[in-house]
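Predicted model, plus sequence, below.
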Amino acid sequence: MVHAQDITIDSIPLSLEDAWKKAATFSKELKEEQLKTNISEAHIKDAKNQQLPSVDLEASYGKLSNIPIFVNGIDHDAEFIHLEDHSVYDAEVSTYFNIYAGGATKTAIKTAETRRELQDHITAETEDQLHLEVIENYLNLQRYYEFKELIKQNIKQNKERVRLITQLFENGVVLKSDVLRAKLQLSQQQTQLLTINNNIVIATQSLNIIIGNEDNTPIVPSDSIQLQSIGLNKEYQKYVASTLKQSPLEKMAEKQIELSELKEEALKADKLPKIGLFGNYTYSYPQIRLYPYEQAPYLMGMAGLRLSYDLSAFYHDKHKEKAAEIEVEQQKVAKANVEDNLRKQVKTAYSRFNEDLVKVQVSEESISFAEENYRIVDQTYFNQLSLLTDLIDADTQLLQARFELVNNKIAAKLHYYQLLKISGEL
C-alpha cells in the first residue's frame, strides 16, 4: 500500500476503477471500433433499402445533322436529306420492384447484420484488452511504489547502522573495513532507490498515455495490493464453460462461420431466377419508335412482369461455390483452434493464480524467518559474536523476502484479472 509520504502535493491519487473509466473515454482504439460500428449500422440500412423499388430518371437533348445518302456508292458525292427540325430530345422515368431474387436481398441484410454483431464482439474484445492493459500498468506502478517504500525504510535503517558501526570503529571495537562495507551497502541501496524512482517515472508515463493524461502528470495508485478483494468463486471447468460461452473471441469465431455460410448462400442465390415488376414512362421527340414515324413529340408508358435467369452463373460460380464451401470448414477449424487456445489460457491463469496464493503464504512465512534471523544476527554482530557480512546477508535476505511478497501479490492480482478477461467476465 502506498504511504502518505510518497504522495506529493501535486500528486493525483488514482484508483484502478477510475483509471479504467478514463482509458475507456480517451482510448483511440475504442473510438476507432465505435466508428466501425457506425459503419456497420449504415451497411444494414443500405442492405434493407435494396428492398425498395429502384427508380431511374434519364433525359437527353441533341441536334441531328442533315442525313447524307450515298446513292451511287461511297466513292461519289452524297445527296442530303434536309431536316426541317434538327432537334431530338428524350425524358424517361423507369422503375423496378424486386419480387424474388433467390433470397439474395435477405441474405445481404443478414450478412450486414452479422457483420454488425461481429463488430460488437470485436469492440468488446478491444475493451477487455484495454482494461487488462490498464490493469497491467496500474499494478506495475503499484509494485514500484511498494518497492520504493521498502527500500526507503531499509536505507533509513542502514544509515543508523553506519552511524553505530562508525562509533564502534572510533572506539577501536571494529575494523575500518566494516565501516566501508556498511557504507558500500548503503550506497548500493541508494542507487537501487534511484533506479526504482526512474521506474516509477517510466511506469507513470505509460499509464498516463493510456488514460489520456499529460505524460508527466504525477499519479499515485490509491488501491491496496492486498488480496482480500479477489478470489476464485468457481472451479476450473466452470471457468472453461464460462469462457466458451462468454468470451468475445469465441463469439467472433462463431460469427465468422456465419458469414462464410452466408457467402455460400449468396452464391447459390445467383443461380436462381429473378422476378420483378417494371414500368417506364417516356416523353420523346421525334417519334421514331413506331411506324409510321412522325416528326412530333409523343408519350409512351409500359408496365409488366420481368423474369431473368443468368445461365452463366452455373459455370462462372462453380469454383467460387467450392471455395466458399471450403471457407466454411476453414472457419470451423479456426473456431476449434480458438477454443483450444482459450482453454490453455484459462488453465494457465487459473493455475498461476493458485500458485501465487501459495507463494504469498510462503513469502509471509519467509519474512517472519528473515526478520528473526536479522534480529539475531544484528544482536550478535554488535556483541562481536558474528561478522558484518553475516549481518549484511541477513539484511539483504529480509529485503528480498519483502520484495518477493510484493511481487507475488502483484502476480496474483494480474493472473486473477487475466482469468476474468479470458472468460469474458472482466
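Received it, and whenever you're ready, just let me know what you need.

rest of the way, CA atoms for contacts and neighbours
OK.

What is the neighbour count of S229?
Counted with other Cα atoms under 10 Å, residues neighbouring S229 total 8.

Next, it: secondary structure please.
coil (DSSP: H, G, I helix; E, B strand; the rest coil).

need the longest helix for this structure.
helix 104-170 (DSSP state H).

For that one, name the packing helices and strands.
Secondary-structure packing of helix 104-170 (3 or more Cα pairs under 8 Å, 6 or more residues apart in numbering; DSSP states H and E): helix 16-26, helix 28-49, helix 176-211, strand 219-221, helix 248-269, helix 388-422.

Out of these, which gets nearest to Y293?
Closest to Y293 of the helices and strands packed on helix 104-170 is helix 28-49 (Cα to Cα; 41.2 Å).

which helices and strands does the following helix or strand past the closest one pack with?
Next along the chain after helix 28-49, taking DSSP states H and E as the criterion, comes strand 54-63. In terms of contacts (3+ Cα pairs under 8 Å, 6+ apart), strand 54-63 is packed against strand 87-100.

mind listing what's buried in the strand it packs on?
Buried residues in strand 87-100, counted by 16 or more other Cα atoms under 10 Å: 88, 90, 92, 94, 96-98.

between those, which is closest to F353?
N98 (59.8 Å).

quick one, what contacts the closest residue to that closest one other than its chain neighbours?
Distances taken as Cα to Cα, 6 or more residues apart in numbering place G276 nearest to N98, at 4.3 Å, with adjacent residues excluded. Applying Cα atoms under 8 Å, 6 or more residues apart in numbering to G276 gives the contacts 96-100, 305-307.

before we go on, here's another structure to hold up against the first:
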Amino acid sequence: METKYKPFKRLLPFMGLLLLWVTGNGQETTQHPDTLLLTISRSVAMARAGNKNIQRAHLQQQMADDNTGIEKNRQLPDVDLHASYARITNLLEYHGSLSNTETIKAIPDMYELSGNLKMPLYAGKRIKTGIDIAMEQAAVSRLKSAAVGNDIHIKTIATYLGIYHLQSLQAVIIERIAEYEQRLKEVQALKRNGAVTRNEILRAELQLSNMQLSLISNRKNIEIAMQELKTLLNVHERTQLTLDTAQLSNMPLLQQSYEACLTLAYQKDEMQIARKEEKLAQLQRKQIQGGYYPTVALFGSWAYNYPNYRLFPPSPYLYRLGMIGIDASFSISDLYKNKKRMALASKKVADKALETALIQDEITNQVHKEYVQLQEIKERIPVTEAAITQATENYRIVKTKYLNQLALITDITDADNALLSARFANITEKINAQMKYFQLLYVTGMLTPAAPQPTNSPEQP
C-alpha cells in the first residue's frame, strides 16, 4: 500500500505551495485599496503631473512647436525626382483628309529620368511672416498650457479646501449629535418624573433627527467631492484619500499691497495671451499684404531621355538636358481681391486690441474683488470667534435653566441653533480666508507650483 501512494506523497509539497499561492491571491483581491495621505501641496503636485487636461495642453503645445518647424521648412527648396517608361504607337499623319494618311514609324520605347529644384527667393515676406505667426502661435500655446496648469492648480485647491470644510462641519455635527442624544435622555428622565410633557420629547427627537439628516447629507457631499479630487489627481476611483490638513493650521497674511497685486496681474498668462493674439492679428494682416508683391524663385532641372524627340526625325539615342534660371510671378487679381482681405484683417487687429483692453479691465475688477473680500473675511473672523464665545455661554445658561425647569424646550433649541450657526460661520470664514488667499494668488498670476504656503494666522477651526 505504501508503494501505491508514494507518488502522491511526492506531490504533497507542491500541492501545499499551490494552495498557499491561491490563498494568497484570494487575500490580495479582498485587501483594501491603496490609501493616499494628501497635503494640499502634494495634491497640487499630483494634479499638475497627472491631470488629463494638463497632459492635453502639453500635447497641443508640442503640436504648435511642430507647426513652427513645418513653416520653417517652406524656406527650403522643393526637389522632385521623376521617372517614367512608355510604349508608343507609330505616328499616323493625315494629308488633307482622313482617308489620305501616311504612317511614320516611331521608336516604340520611351524612358525618362528627371529632377527639378525650386527654391523661393522672395515671396513678399509671406514665408517669413508665416514663420513669425507659427512662432507666436507656439508662444500662445505655451502660455495656454501654463494657464491650464494654473486652472487645475486652483481647482485642486478649491476642491481640497471644500472637502476640508465639509469634514470640519462633520466633526461639529457628530459632536452635536452626541449632545442631542444626551439631551434626549435628560428630557426622557424629566418626563418620567412628570416634569415635562410629551411634546418636549418630540421636539428633542426632531432636533436629533434633523442633525442626523445633516450628517447623512454632509457625508454624501464629502464622497462627491472626494471623487472630484480623484479625477483631478488622475488616481483610481477605489483609492482612499486622506487629507493631512496640518499645513492649513495657519492662514496667510497678505504681504503685497493692492497696487503691487494689480501690477503683477497685468503680467499674468491671460494678459500675455491677449497681447500675443493681438500681435498675431497684425502678422496675419502683414501676410495678406504680401499678396501685393511678386514671387521670385530659383529653379533648376535636369533630365535623361530616350529617344531624342526634340529632333525630327527622332534619333534613337539617350540624351541629357539641364537648365537653371529664375522664375517670377505676380498676381494681378490680388491687386483688387486683397482690398477686402486687408480691410477684414485691419478690423481683426482692432478687435484684438479691444479684447486686450477688456481682459485688462476684467482682471482689474477680479483683483479688486478678491483683495477687498480677503480683507473683509480677515475682519469677520474675530467677530465669529467672539460670537462662538457668546453663543457657548448663552447655551450653558439656557441649558442650566432648562434642567432647573426655568426655561422652555424652545429656548434651549434656539440657543443651540445659535451656537451651531456661530461655529459653522467661524469654520466657513477661516476656510474662505484660505481660499481667498489662493484665489488672489491666482488672479495676480502668482499661483505657481512653488506658491508660498499659508503662514502667520489664527488657529485652525
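Arrived safely. Fair warning: this is a prediction, and the values are worked out from it, not measured in the lab.

Going by distance to T204 of the first structure, which of the contacts of G276 of the first structure wins?
N98 (60.9 Å).

isn't A19 of the first structure right up against N213?
No. Judged on Cα atoms under 8 Å, A19 of the first structure makes no contact with N213 at a distance of 10.4 Å.

Looking at those two, which is more packed in?
When A19 of the first structure and N213 are compared for neighbours, A19 comes out ahead with 20 against 17, by other Cα under 10 Å.

For the spatially closest residue to R183 of the second structure that is not a sequence neighbour, give its distance to L215 of the second structure.
Nearest residue to R183 of the second structure, sequence neighbours excluded (Cα to Cα, 6+ apart): A204, at 7.3 Å. To L215 of the second structure, A204 of the second structure is 17 Å away according to Cα to Cα, to the nearest Å.

So which of the two has more stuff around it?
A204 (22 against 19).

what's near enough to touch the more buried one?
Residues in contact with A204 of the second structure (Cα under 8 Å, 6+ apart) are 180, 183-184, 187, 409.

again, 10 Å this time
180-181, 183-188, 409-410, 412-413 (Cα atoms under 10 Å, 6 or more residues apart in numbering).

Save those as TSV, and put in distance to A265 of the second structure and neighbour count too.
Shown next, in TSV, are these (distance: Cα to Cα, whole Å; neighbours: other Cα atoms under 10 Å):
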residue	distance to A265 of the second structure	neighbour count
Y180	50	20
E181	52	15
R183	54	18
L184	56	20
K185	58	13
E186	59	15
V187	59	25
Q188	62	19
I409	55	20
T410	52	13
I412	50	22
T413	49	17
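
with these in mind, which one is nearest to N426 of the second structure?
T413 (19.9 Å).

Tell me the counterpart of that closest one in the first structure.
By TM-score structural alignment, T413 of the second structure lines up with I392 in the first structure.

Please tell me I have it right and its match contacts D378.
Yes. Using Cα atoms under 10 Å, I392 of the first structure is in contact with D378, at 9.2 Å.

What residue in the first structure is paired with K220 of the second structure?
In the first structure, the residue matched to K220 of the second structure (TM-score structural alignment) is N198.

next one: Y442 of the second structure
Taking TM-score structural alignment, the alignment pairs Y442 of the second structure with K421 from the first structure.

now its match, nearest residue through space, not along the chain?
D128 (6.1 Å).

and the aligned partner of the one you found in the second structure, how many neighbours?
Alignment note (TM-score structural alignment): D128 of the first structure maps to N150 of the second structure. Number of residues near N150 of the second structure (other Cα under 10 Å) recorded here: 23.
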